[in-house]
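Engineer: Give me coordinates for this.
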Amino acid sequence: MFLDELAVRSLINEGGLCWGGELRRDSLLLTLGNRLQPMAYRPPAVVDVTDQDQIDAMYGETMVGWHSFILRRGALALFHANHPVALPNGVGGLIGGLSHMARLGLTVHLDTSIVDAGFHGVLTIEMFNAGPSDVILRPGMPVAKVILYHVGGDASAGPYHHVFYGNEDHLGSKYAPEFFSAPVVEGQSD
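Structural biologist: Got it, this is the predicted structure:
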């Protein structure tokens, strides 16, 4: 069940939900923070996702304290949200883009809209420009919202800890170290 505005405000007031940003009715309003990671100017043509060095080669230099950024047509960039969030156990979230941004051709969170119950940290916002024009983005701009919901059963049993999720030190994918102990080498079997 999705939480309405009254339930969200109650969670904040009671200290169950830590959120320093604005609410947009019943949702947490996500704005762009001061950390941005563009994709590399000349990324590799092919990347083996079992090799973290190859994944890292897809990214440009992380920008901290940026003032404006041009998201080019057909480009992807990663942004930290302006405010960290701490969800209580038993409450998860769904990230959705603002329709105003979608009508410009900007997508938010290509395929990772779920925020796990008990998440504590800074959300990374993936923005892709599918529109006909380059778009200038600035810190503090509202771009998405998080709708909260109750999680039932054993999913809400304990605290949520994950080495990569919500970490303020990186924005890019850490797929390889999470799922592979070493890069897969063709011709070798595990």
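Engineer: only C-alpha atoms for contact and neighbour calcs from this point on.
Structural biologist: OK.
Engineer: Relative to E186, how far out is Y160?
Structural biologist: Using C-alpha to C-alpha, to the nearest Å, Y160 is found at 35 Å from E186.
Engineer: need the contact list for the residue nearest to the spatial centre of the chain.
Structural biologist: Geometric centre of the chain, nearest residue: T124, 2.7 Å, by C-alpha atoms, centre = their mean. Counting by C-alpha atoms under 8 Å, 6 or more residues apart in numbering, T124 touches 78-81, 166, 171.
Engineer: Determine which two of these are furthest apart.
Structural biologist: The most widely separated members of the contacts of T124, counting by C-alpha to C-alpha, are L78 and G166 (13.3 Å).
Engineer: which of these two has more neighbours?
Structural biologist: Per other C-alpha atoms under 10 Å, whichever of L78 and G166 has more neighbours is L78, with 23 against 20.
Engineer: from what I can see that one touches M127, true?
Structural biologist: Yes - counting by C-alpha atoms under 8 Å, L78 does reach M127; the two are 6.3 Å apart.
Engineer: helices or strands up against the longest strand anywhere in the chain?
Structural biologist: For the chain, the strand with the greatest residue count under DSSP state E is strand 27-38. Other elements packing on strand 27-38 under the criterion 3 or more C-alpha pairs under 8 Å, 6 or more residues apart in numbering; DSSP states H and E are strand 63-64, strand 76-81, strand 142-150.
Engineer: who's more crowded, Y160 and E186?
Structural biologist: The residue with more neighbours, out of Y160 and E186, is Y160; 16 against 6, by other C-alpha under 10 Å.
Engineer: And this one, please, so the two structures can be compared:
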Amino acid sequence: MSILSDKTILERIRLQKDLIIEPLDDNDIQPCSIDLHLSEELKTIQGQQYNLKPYSYLVLEPGDFILGSTREYVVIPDDLVAVVDGKSSLGRLGITAHVTAGYIDAGFHGNITLEIANLSDEPFRLQKDMPIAQIVFHTLTSPVNRPYGSSGLNSHYQNSKGTILSKKKDEKN
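Structural biologist: Below you'll find the model as predicted:
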């Protein structure tokens, strides 16, 4: 596997049109990643919803955890896999944007749900459209036979719109 450069990312988006990131601002294209932004919808793991309006914010207290999603809708082609991770500037403040599950399979379509936690000892303000994460693309040795969303794969989050709660059923230990 190799990581796509900014040049190749732009070729895949603009020429091949098989990689989709919408909306996309050219200023968000980094040397080997694309910055992603926080959408307006946040949810607790129990499903309580918060909507960030323009010029408003939600304070994430130390130790708090909340689900959010990317403003961007992403389509990953069958020959790429993506990894989503937090921005280093937020990590240095103790804010994680993707606690786990940062791997985005080939064939995924949708908004990416983020697991946001405040690991610091200071409150932090989450604002709509703030840069919250980055996505890196890796080429596969060949296109996958069964992309995410294929029949029989149990792809719970295909075509996700907004912040999606866990689809894992309650299990007893």
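Engineer: Out of the helices and strands packed on strand 27-38 of the first structure, which gets nearest to R25 of the first structure?
Structural biologist: Evaluated with C-alpha to C-alpha, those place strand 142-150 nearest to R25 of the first structure, the distance being 9.9 Å.
Engineer: Pull up the aligned stretch in the second structure for that closest one.
Structural biologist: Alignment of strand 142-150 of the first structure against the second structure: residues 131-139, by TM-score structural alignment.
Engineer: mean shift between the matching stretch and the first structure?
Structural biologist: With mean C-alpha distance after the TM-score superposition for the first structure, stretch 131-139 of the second structure departs from the first structure by a mean of 0.6 Å once superposed.
Engineer: So what's the gap between that stretch and the chain middle?
Structural biologist: Stretch 131-139 of the second structure sits 8 Å away from the centroid of its parent chain (C-alpha atoms, centre = their mean, to the nearest Å).
Engineer: Give the buried residues for stretch 132-139 of the first structure.
Structural biologist: The neighbour-count check on stretch 132-139 of the first structure (16 or more other C-alpha atoms under 10 Å) flags 134, 139 as buried.
Engineer: ugh, wrong one, I meant stretch 111-129 of the first structure
Structural biologist: In stretch 111-129 of the first structure, counting by 16+ other C-alpha under 10 Å, buried: 115-129.
Engineer: now the helices: where do they sit in the second structure?
Structural biologist: Secondary structure of the second structure (DSSP state H): helices at 6-10, 88-91.
Engineer: quick one on the thing from earlier: just tell me what the residue nearest to the centre of the first structure corresponds to in the second structure.
Structural biologist: So T124 of the first structure corresponds to T113, using TM-score structural alignment.
Engineer: how much space between that match and S155 of the second structure?
Structural biologist: On the measure of C-alpha to C-alpha, T113 of the second structure and S155 of the second structure end up 14 Å apart.
Engineer: In the first structure, mark out all the strands, start to finish.
Structural biologist: Per DSSP E, the first structure carries strands over the ranges 18-19, 23-24, 27-38, 63-64, 69-71, 76-81, 85-86, 91-97, 106-108, 114-115, 120-121, 124-129, 135-137, 142-150.
Engineer: I'd like those strands written out as TSV, with distance to F2 of the first structure added.
Structural biologist: Formatted as TSV, the strands of the first structure follow (distance: least, C-alpha to C-alpha, whole Å):
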stretch	distance to F2 of the first structure
strand 18-19	17
strand 23-24	14
strand 27-38	10
strand 63-64	34
strand 69-71	32
strand 76-81	22
strand 85-86	17
strand 91-97	9
strand 106-108	20
strand 114-115	13
strand 120-121	19
strand 124-129	22
strand 135-137	30
strand 142-150	4
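Engineer: out of those, nearest to L3 of the first structure?
Structural biologist: Nearest of these to L3 of the first structure, taken as C-alpha to C-alpha: strand 142-150 at 5.4 Å.
Engineer: Just the residues contacting the closest one, thanks.
Structural biologist: 1-3, 8, 24, 26-32, 90-98, 101, 108.
Engineer: again, but for stretch 93-110 of the second structure
Structural biologist: By C-alpha under 8 Å, 6+ apart, the surrounding residues in contact with stretch 93-110 of the second structure are 73-87, 90, 114-120, 132-133, 144, 147-149, 157-161.
Engineer: Quick check on those: which are buried?
Structural biologist: 73-82, 84-87, 90, 114-120, 132-133, 144, 147-149, 157-161.
Engineer: which of the helices of the second structure sits most buried?
Structural biologist: For the helices of the second structure, the largest average neighbour count (mean count of other C-alpha atoms under 10 Å) is found in helix 6-10, namely a mean of 16.
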